[in-house]
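Engineer: Pasted the sequence and its predicted model underneath.
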Amino acid sequence: MRLVTEKESKYHNLEQMPVSELLQHINDEDKTVAYAVEKAMPKIEELVNVVADRMKNGGRLFYIGAGTSGRLGVVDASECPPTYGVPFDWVIGIIAGGDGAIRRAVEFAEDDPEQAWIDMQEYDINSKDVVVGIAASGTTPYVIGGLRKANEMGLATGCIVCNSGGPVAAEAQYPVEVVTGPEFVTGSTRMKAGTAQKLVLNMLSTAVMIKLGRVKGNKMVDMQLTNHKLVDRGTRMVMDETGLDEDTAADLLKAYGSVRKAVEQHTRGKQAR
């Protein structure tokens, strides 16, 4: 199988280019990524719907991947609790080689087709859950094996890949194939392919969380208030929703710990009067 992501770059003699030219060409290639994602939106919609339905019924979302793909899954999973106030075990990112591989590559970790399912056992994975394999090449044995076992055990499966017709997509019930083409630096899939995967992950987790009721209007009303910036943001949200002055809104937010609870308490108080 000839992988499009491994084809030679159309740019040559990169080391001889001035920086301005390097940056322009990288940017030119990056501009094509959103259009590639757009072509895959019907498949992304299918995956969003199945994940939201499973999670409404007590399921969880697992991402599995290796290298850049695995790191992107871990990042997306780790950002869901602070952004949407969900438990840390609702969205789980697993990378081949374990958490140490987030910072430093673990040799040949992606080549074991049995290990992903072993890694998922730590979380008591079950048939309510969804497993999404992330693999730019669409050929990673770690991801193929994990999806195959998940299918055997009755889980829903999806994938985000950047080549068409590969074995990862063949294993996934809900495949998302975003074909981004050759990279600016030949084979460097942390570039366009990684950007495409990040865009799809943004769509997937954001749309799912909205469907789960974790956004009100256009606000992150369940976000965790873990720093002063977020407290200030939350205070402004409470002010916008209630008409309260800043000090009163801040006190209400501090008392109830989230924008949603603060606004609900204020509304109940007004109704009781």
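Structural biologist: Done, it's in.
Engineer: going forward, measure contacts between C-alpha atoms and count neighbours the same way
Structural biologist: Will do.
Engineer: What segments of this protein are helices?
Structural biologist: Assigned by DSSP state H, the helices in the chain fall at 19-30, 33-39, 41-56, 67-84, 115-121, 141-152, 167-171, 192-211, 228-242, 246-256, 259-272.
Engineer: List the buried residues for the third one?
Structural biologist: Which is helix 41-56. Judged by neighbour count (16 or more other C-alpha atoms under 10 Å), helix 41-56 contains these buried residues: 41, 44-45, 47-48, 50-55.
Engineer: other SSEs contacting it?
Structural biologist: Identification of packing neighbours for helix 41-56 by 3 or more C-alpha pairs under 8 Å, 6 or more residues apart in numbering; DSSP states H and E yields strand 174-177, helix 192-211.
Engineer: among those, which is the most enclosed?
Structural biologist: strand 174-177 (a mean of 26; mean count of other C-alpha atoms under 10 Å).
Engineer: helices and strands around that strand, which ones?
Structural biologist: Going by 3+ C-alpha pairs under 8 Å, 6+ apart, strand 174-177 lies up against helix 41-56, strand 156-161, helix 167-171.
Engineer: Please repeat the previous calculation with a cut-off of 10 Å.
Structural biologist: helix 33-39, helix 41-56, strand 130-135, strand 156-161, helix 167-171, helix 192-211 (3 or more C-alpha pairs under 10 Å, 6 or more residues apart in numbering; DSSP states H and E).
Engineer: want to throw the helices and strands packed on helix 41-56 into CSV with distance to Gly158?
Structural biologist: Listed next are the helices and strands packed on helix 41-56 as CSV, based on distance: least, C-alpha to C-alpha, whole Å:
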stretch, distance to Gly158
strand 174-177, 4
helix 192-211, 11
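Engineer: mind checking which of those is nearest Cys80?
Structural biologist: Evaluated over the helices and strands packed on helix 41-56, closeness to Cys80 peaks at helix 192-211, with 7.6 Å, by C-alpha to C-alpha.
Engineer: For the closest one, name the packing helices and strands.
Structural biologist: Counting by 3+ C-alpha pairs under 10 Å, 6+ apart, helix 192-211 packs on helix 19-30, helix 33-39, helix 41-56, helix 67-84, strand 130-135, strand 156-161, strand 174-177.
Engineer: Let me know which of these is tucked in deepest.
Structural biologist: Ranked by mean neighbours (mean count of other C-alpha under 10 Å), those are led by strand 130-135, with a mean of 30.
Engineer: picking up where we left off before, do you know which of the helices and strands packed on helix 41-56 lies nearest Glu79?
Structural biologist: Using C-alpha to C-alpha and comparing those, the one that lies nearest Glu79 is helix 192-211, at 9.6 Å.
Engineer: Got another one to weigh against that:
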Amino acid sequence: MRTLQLGTSRIGYELRLYFRQGDSVFFTFLFPILMLSVFAVAFSTSPKIGADMPGGGITYAAFYLPGMVAAGMLLSGVQNLGVDIAAEKGDGTLKRLGGTPLPVFSYFMGKIGMVLASSVLQVILLLLVARFAFDVDLPTEASKWLTFAWVFLFGVITSCVLGIALSALPRTGKSATAVVIPIVLLLQFISGVYLPFSQLPAWLQNFAAIFPLKWMAQGMRSVFLPASFEASEPGDAWNLGLVALVLAVWLVVGLVLCRLTFRWIRKDS
């Protein structure tokens, strides 16, 4: 009970700290919203995507919305925690926490709770911008929102665990941004966030399928894109069962890596 109480109090502390950092808010909280706005405005005069499909196609804002939702999940979890925890190791914050009675579980609970709360706020704002600024039609079926809920929750938690594991990679807190951001950026380009996944070479699609972002984006496309777009997916199907399986595998991999690599201080300190 004490561990849970400490973890709950850490969530509030982490949220206050997060929203006081302008760079973190911009690059993880507002970045997907800004990118959606850029794509929507840049292609506002272009013909609709899939205009020859039943229903007359969709706007570029609607087409990019699923990818931006998935990118926000990855940025909030992997990039935010990967950089943040590495920085706390570098400036001695974790070393000081290690000398207190704070359990590791409470520390992780605070970080993951902060990401979950900020991600919910982010996706609500993103959907509001899409709906009212760019006239994107949101799903009306309860089944679609149920799919959204489990893909979102599963994806954010998996991203958090992988972010914690990735924080062990930078040698110093100052190098964390240079190590983490290129990895996250590369995954966005090959996973169907900025480029249509079906237009990528087959070998690059197979490579991207190893990583969770491709499956998070695919799960979100099943929620926000019309059923006619399912034929553009590999195997001509959304494959939600495979989405869940891949995310589960990466969650387990991330937990194992966290267990093996996380220390209050670096081994070479």
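Structural biologist: Noted; the coordinates are in hand. If you're wondering where the values come from, they're calculated on a predicted model, not measured in any experiment.
Engineer: Superposed, what's their TM-score?
Structural biologist: TM-score of the superposed chains, computed with TM-score structural alignment, normalised by the length of the second structure, equals 0.26; 111 aligned residues with a C-alpha RMSD of 5.7 Å.
Engineer: The helices and strands packed on helix 192-211 of the first structure: which one's closest to Thr235 of the first structure?
Structural biologist: helix 67-84 (15.5 Å).
Engineer: Report all helices and strands that that closest one contacts.
Structural biologist: strand 61-65, strand 91-95, strand 130-135, helix 192-211.
Engineer: what sits against the residue nearest to Met239 of the first structure when sequence neighbours are not counted?
Structural biologist: Excluding its sequence neighbours, the residue lying closest to Met239 of the first structure (C-alpha to C-alpha, 6 or more residues apart in numbering) is Ala249, at 5.8 Å. Counting by C-alpha atoms under 10 Å, 6 or more residues apart in numbering, Ala249 of the first structure touches 234-243, 255, 259, 262-263, 266.
Engineer: Apply 6 Å and report the result again.
Structural biologist: Applying C-alpha atoms under 6 Å, 6 or more residues apart in numbering, we find Ala249 of the first structure in contact with 235, 238-239.
Engineer: if we can go back for a sec, is it possible to get CSV of the helices and strands packed on helix 192-211 of the first structure that adds distance to Gly93 of the first structure?
Structural biologist: Compiled in CSV, these are given as follows (distance: least, C-alpha to C-alpha, whole Å):
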stretch, distance to Gly93 of the first structure
helix 19-30, 26
helix 33-39, 22
helix 41-56, 15
helix 67-84, 4
strand 130-135, 10
strand 156-161, 13
strand 174-177, 18
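Engineer: list the helices and strands the host helix or strand of Ala248 of the second structure packs on?
Structural biologist: Per DSSP states H and E, Ala248 of the second structure falls inside helix 240-261. The helices and strands touching helix 240-261 of the second structure, judged by 3 or more C-alpha pairs under 6 Å, 6 or more residues apart in numbering; DSSP states H and E, are helix 142-166.
Engineer: what angle do the helix it packs on and helix 240-261 make?
Structural biologist: 20 degrees (axes from the mean of the first three to the mean of the last three C-alpha atoms, to 10 degrees).
Engineer: Which residues outside helix 142-166 of the second structure are in contact with it?
Structural biologist: Against helix 142-166 of the second structure from outside (C-alpha under 6 Å, 6+ apart): 73-74, 77-78, 81-82, 223, 251, 254, 257-258.
Engineer: export these to JSON lines and tack on neighbour count and distance to Ala202 of the second structure?
Structural biologist: Converted to JSON lines, these look like this (neighbours: other C-alpha atoms under 10 Å; distance: C-alpha to C-alpha, whole Å):
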{"residue": "Met73", "neighbour count": "34", "distance to Ala202 of the second structure": "25"}
{"residue": "Leu74", "neighbour count": "28", "distance to Ala202 of the second structure": "23"}
{"residue": "Gly77", "neighbour count": "28", "distance to Ala202 of the second structure": "28"}
{"residue": "Val78", "neighbour count": "30", "distance to Ala202 of the second structure": "26"}
{"residue": "Leu81", "neighbour count": "26", "distance to Ala202 of the second structure": "32"}
{"residue": "Gly82", "neighbour count": "29", "distance to Ala202 of the second structure": "30"}
{"residue": "Val223", "neighbour count": "23", "distance to Ala202 of the second structure": "24"}
{"residue": "Leu251", "neighbour count": "21", "distance to Ala202 of the second structure": "26"}
{"residue": "Gly254", "neighbour count": "21", "distance to Ala202 of the second structure": "27"}
{"residue": "Leu257", "neighbour count": "17", "distance to Ala202 of the second structure": "30"}
{"residue": "Cys258", "neighbour count": "19", "distance to Ala202 of the second structure": "32"}
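Engineer: I'd like those residues laid out as a markdown table, including distance to Leu121 of the second structure.
Structural biologist: Shown next, in a markdown table, are the contacts of helix 142-166 of the second structure (distance: C-alpha to C-alpha, whole Å):
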| residue | distance to Leu121 of the second structure |
| --- | --- |
| Met73 | 11 |
| Leu74 | 15 |
| Gly77 | 14 |
| Val78 | 17 |
| Leu81 | 17 |
| Gly82 | 20 |
| Val223 | 19 |
| Leu251 | 23 |
| Gly254 | 25 |
| Leu257 | 29 |
| Cys258 | 26 |
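Engineer: From those, pick the one nearest Leu204 of the second structure.
Structural biologist: The closest of those, once distances to Leu204 of the second structure are taken by C-alpha to C-alpha, is Leu74, at 19.4 Å.
Engineer: check contacts around the closest one.
Structural biologist: Ser159.
Engineer: how much space between it and Gly155 of the second structure?
Structural biologist: Per C-alpha to C-alpha, to the nearest Å, Leu74 of the second structure is found 8 Å from Gly155 of the second structure.
Engineer: Including distance to Ile160 of the first structure, could the helices of the first structure go into TSV?
Structural biologist: Putting these into TSV (distance: least, C-alpha to C-alpha, whole Å) gives the following:
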stretch	distance to Ile160 of the first structure
helix 19-30	18
helix 33-39	11
helix 41-56	9
helix 67-84	9
helix 115-121	16
helix 141-152	11
helix 167-171	8
helix 192-211	7
helix 228-242	31
helix 246-256	38
helix 259-272	33
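Engineer: wait, which of those helices is closest to Val131 of the first structure?
Structural biologist: helix 141-152 (6.9 Å).
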